[in-house]
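Asks: generate coordinates for the sequence data below:
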Amino acid sequence: MSENFLLEEATPGPQWDAFVEASHTGTLFSLSSYLAAIRQPSRLFWCMRGKERRAAVAVMENEDGTAALLHDFVIHNGIIFGPVANKQNRSQVLSEQFEISEAVAAQLSRRYEKVELALAPQFTDIRAFLWHNYGEDGPHYTADVRYTAYADLAGFAEATVPEDIPLFAEISYSRRQEVRKAAKSGVPTVESDDAAALAAFYAMTMGRQGITPEQEKLDELRDLTAALLTSGTGRLFVTSTPAGEPAAMALFGTDSKRAYYLFGAGDPAHRNTPCGTAVLWEGFTALARAGVTTVDLEGVNSPRRGWFKLSFGAEILPYYQLTKDGVDGESRA
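Replies: The predicted structure is shown next:
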C-alpha cells in the first residue's frame, strides 16, 4: 500500500463543493446540498499528500458508521481526483491516480467492515481495488460492471423543428413519432416546483408495475427534489395533456459538467399519450438553452428502463460498482 497518501476527514461546504466541481470524476451526487438531502449518513475525506489535497473521497455510511453502503439516490461516489499537478505528463498522472486508488482501497478496508462504491464513468482504472490483498488472505474488492447513457444536447438550443437536432436522427422510430405527435398535439411543458406531485406520480408509476414504495422513500424523494430546486442544482418539468391535466414529470439535477435525469414519473391514465416523451425532450431543450451540453440518463441497468432511455439515442458508458466484505487486520481508524 502507498504510504504517500492519507485520508483525513473533510466537512461539506464551499471548499468541498469547489473541489468536486473541478474534478472530472466529481458529480452532483457528492455535492454538499445533495448529500444533506439524503436520509443516510455520508462521510467525506480528503486524500492528502503531505499538506496537499490530491483527491477526495465520498461514501455513504450505515447508522453506526461501520460500513460504507450504497444508497439508491446516490448514483456515483468514491474517489474524486484533484487537478493535474503542474507539468505532470500522462504517465505521471496515471501513476499518481493508481497510487491514490491503492491508498484509498486499503484505508477504507481498514475503516469499514463492508465497502460499497459506485464510481463515475470517468473513473476507468480500478486495478488498485482489484489487486487489494492480491494473492494474500484478507478481504478483496469485487467489481460489478454497470451502465449509464449520455445524451448529447447539441442543436437543442437553436432548433426550431426536431429535424434540426442531431440527436433526433439517432432516436428510435417510435420515439421520433412520439416527439412529432407531442409537437402536433401541442402538449405544454413548463417548469414546476411541486416536489410532492413528483413523489405522488412516482408512487403511481411504481404501483402500475406492482411495486408499493415505502412512504419514507417517497418522502425522501420529495425532500431531495425540494432541496435541489432550492439550491439551484435541480430543474423539475411537467407536461400536461391538451386538456390541461398534468400527465408526466421529470427531475434533472445539474453540476458544472452535465445534467442528470434523476426521476421520471407520470399518471398511468395518460401513459398512452406523448407526454412521457415530451417531458424529456422539452427538458433537454430547456437545459440546452441554459448551457448544458450533456444529460446523463442515470442508469440503463434493467430491460424496461434501458429500452426507454436508449430509445433517446444516447451513448452507453460503463461504470463500476465495487464491493468489499471484511476488515483488514489493522484496527479500525
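
Asks: from here on, contacts and neighbour counts on C-alpha atoms
Replies: OK.

Asks: residues contacting residue 233?
Replies: Neighbour list for residue 233: 253-255 [criterion: CA atoms under 8 Å, 6 or more residues apart in numbering].

Asks: measure it to residue 262 for me?
Replies: Residue 233 is 12 Å from residue 262, where distance means CA to CA, to the nearest Å.

Asks: overlap in contacts of the two?
Replies: Joint contacts of residue 233 and residue 262 (CA under 8 Å, 6+ apart) are residue 253.

Asks: what's the longest helix in the chain?
Replies: Longest helix in the chain by number of residues (criterion: DSSP state H): helix 90-111.

Asks: got the contact list for the residue nearest in space to the middle of the chain?
Replies: Nearest residue to the geometric centre of the chain (CA atoms, centre = their mean): residue 75, 4.0 Å. Contact analysis of residue 75 by CA under 8 Å, 6+ apart lists 29, 118, 298.

Asks: and the residue nearest to the first one when sequence neighbours are not counted, how far from residue 326?
Replies: Right, the one you point to is residue 29. In space, and not counting its chain neighbours, residue 29 is closest to residue 74: 5.6 Å by CA to CA, 6 or more residues apart in numbering. Residue 74 sits at a distance of 23 Å from residue 326 (criterion: CA to CA).

Asks: helix or strand: which one has residue 202?
Replies: Using DSSP states H and E, residue 202 sits within helix 195-208.

Asks: which residues does that helix contact?
Replies: 212-213, 218-219, 221-223, 225-226, 248-250, 264-268.

Asks: in helices only, show me these.
Replies: Per DSSP H, the contacts of helix 195-208 map to helices at 218-219, 221-223, 225-226.

Asks: for these, pick the one with the most neighbours.
Replies: With neighbours taken as other CA atoms under 10 Å, the top of these is residue 225, carrying 28 neighbours.

Asks: compare with the first, here's sequence two:
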Amino acid sequence: MNKKDDFRSYCTTQKDIPLFLTPAWMDLICGDNWDVLIEAKGKNIHGFLIFPLNQKLGFKRILQPQLTPYSGVWINYPDGQKDLTKIAFEKKVLSSLIERLPEFDELNINLYPTFTNWLPFYWKEFKQTTRYTYKIFKGQSPEALRLQVKDSVRRELSKAERTLQVYLSVDVKDLFDFKVRSFKEQNLSFNLSYSFIKRCVDWCISEGKGQILYAKDEKGAIHAGVFLVWDKNCVYYLFGAADPEYKNSGALTYLLWNGIEMAQSQTKDFDFEGSMLEPVEQFFRNFGATQLPYHQILKRNSLLLKLKSILGK
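Replies: Below you'll find the predicted structure:
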C-alpha cells in the first residue's frame, strides 16, 4: 500500500476533516496530480498538508485547485489543549510540513477560515493576503434568520416565494449555461469546461455530498440554479447563476435561502464561499452573514515568475 492509500484509509475514520481537504475531493479535482505531507508520531497523525501538483511551461506550481475554495493544512489537536500549548503544537507541526514541501517555483493556496495561525509560513518567507468569506452559523431559528437579513433580501424572498418553485435536479446543463451567459455579459470567459463541471456534480450527488437546486415559474421556465456541497459541519455555496432574462426575479436569493434553511435543519454552518468582488460581497452580506477572514499563502522561488509578478504580466 502506498502513502496515498494509507492516507485515504486514515481519512475514512476522521469525520471532521473538511470536504476540500479529503483525498476523495483531490482525486475528483486533480486526478493523480496531488500529494500530501503527513506529520505523525507512530500511528497518531498530528496534521497534514495536502496540495495539487501543477506543471506548465516548465514551472512547478502548487496552486489552488479549480472549484475548490480552500485547501492546505489540517491539524489534529490533542484533546484538552490550552491556547499556549495549542500554538506551540501548531508551530511544531507546520514547521515540519513546510520544510518537507517539494521544490516549487510558485505556491499559492487558500487556507480554511478556521485556520488562523500562518506565522510558521511567515517565518519561512511566505507572503500572505487576507481574503474574506461570509458564513451563517448553525443553531438559528427561521424567525431569527429572517430578522437579520436586509430589507432588499426580504423583498426578493417575498416576491420569489409567490411566483417560483424550488426543486432538486441531477442535471447541471441549465446551470452551466446560465454561468457561461452571465460571464459573457461581463465580457469574461468561464474557464471551466462542461465535462469537468458535470463530473464533479455527478460525483458529489452520487456520494451524497452535494445537490443542484433550480427555481422555476408556473410556466416551467428556469430562472436560476445553485450547486451546493457539504461535509459534516458545513454547507458550501460552490457556484450558482441566474438566467439573464430573469435576473430580477429574486430566484438566486430564494435558492440561497433554501440552502441556508437546509444547513440549519442539518445543524450545519452555511458558507457563501466568499468573494472579493464588491457587488457580490454586498449581496452575501445582506443575508446577515458573519464576515470571516482567511489566509491566502504565496511564495515564488522562480526569479522569472517574481519578475513577471512585478511587471504585472
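
Asks: so what number do they get for TM-score?
Replies: The pair, once superposed, lands on a TM-score of 0.87 when counted by TM-score structural alignment, normalised by the length of the second structure; 297 aligned residues with a CA RMSD of 2.3 Å.

Asks: how many neighbours does the equivalent of residue 178 of the second structure over in the first structure have?
Replies: The alignment partner of residue 178 of the second structure in the first structure, by TM-score structural alignment, is residue 201. By the measure other CA under 10 Å, the count of residues near residue 201 of the first structure is 20.

Asks: ok so, going back, looking at the second structure, name the residue matched to the residue nearest to the centre of the first structure.
Replies: Looks like residue 75 of the first structure aligns to residue 69 there (TM-score structural alignment).

Asks: ok so that match is a strand residue?
Replies: No. Per DSSP: H, G, I helix; E, B strand; the rest coil, residue 69 of the second structure lies outside any strand segment and is coil.

Asks: on that earlier part again, now, among the ones in helices among the contacts of helix 195-208 of the first structure, which is nearest to residue 109 of the first structure?
Replies: Closest approach to residue 109 of the first structure among those (CA to CA): residue 221, at 30.8 Å.

Asks: can you map out the helices along the stretch 1-150 of the second structure?
Replies: Per DSSP state H, counting those that start in this stretch, the stretch 1-150 of the second structure carries helices over the ranges 3-12, 23-30, 83-99, 119-123, 142-148.

Asks: residues in contact with residue 144 of the first structure?
Replies: 320-322.

Asks: output these in a markdown table, with neighbour count, secondary structure and distance to residue 82 of the first structure appended to each entry.
Replies: As requested, the contacts of residue 144 of the first structure are exported to a markdown table (neighbours: other CA atoms under 10 Å; DSSP: H, G, I helix; E, B strand; the rest coil; distance: CA to CA, whole Å):
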| residue | neighbour count | secondary structure | distance to residue 82 of the first structure |
| --- | --- | --- | --- |
| 320 | 21 | strand | 20 |
| 321 | 20 | strand | 21 |
| 322 | 21 | strand | 21 |
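
Asks: residue 102 of the first structure: which of those residues is nearest?
Replies: residue 322 (13.5 Å).

Asks: and that closest one, what's its match in the second structure?
Replies: Match for residue 322 of the first structure (TM-score structural alignment): residue 297.

Asks: thought its match was touching residue 109?
Replies: Yes. Residue 297 of the second structure lies in contact with residue 109 (CA atoms under 8 Å); the separation is 5.5 Å.

Asks: about what we covered before: now the match of residue 322 of the first structure, nearest residue through space, not along the chain?
Replies: residue 128 (4.8 Å).

Asks: identify the residues contacting the counterpart of that neighbour in the first structure.
Replies: Alignment note (TM-score structural alignment): residue 128 of the second structure maps to residue 143 of the first structure. Counting by CA under 8 Å, 6+ apart, residue 143 of the first structure touches 130, 320-323.

Asks: tell me the secondary structure at the equivalent of residue 260 of the first structure over in the second structure.
Replies: Alignment note (TM-score structural alignment): residue 260 of the first structure maps to residue 236 of the second structure. Counting by three-state DSSP, the backbone at residue 236 of the second structure sits in strand.

Asks: what's the separation between residue 236 of the second structure and residue 30 of the second structure?
Replies: 20 Å.

Asks: what about those two, which has more around it?
Replies: Per other CA under 10 Å, whichever of residue 236 of the second structure and residue 30 has more neighbours is residue 236, with 24 against 18.

Asks: the more buried one against residue 270, yeah?
Replies: Yes. Residue 236 of the second structure is within contact range of residue 270, at 5.9 Å (criterion: CA under 8 Å).

Asks: what do we get in the second structure for residue 300 of the first structure?
Replies: With TM-score structural alignment as the criterion, residue 300 of the first structure matches residue 275.

Asks: how about that match, secondary structure?
Replies: Applying three-state DSSP: residue 275 of the second structure is coil.

Asks: over to residue 244 of the first structure?
Replies: Residue 244 of the first structure ends up coil, using three-state DSSP.

Asks: what about it, how many residues close to it?
Replies: 10.

Asks: how much space between the residue mapped onto it from the second structure and residue 75 of the second structure?
Replies: Residue 244 of the first structure maps onto residue 220 in the second structure, with residues paired by TM-score structural alignment. As judged by CA to CA, residue 220 of the second structure and residue 75 of the second structure stand 48 Å apart.
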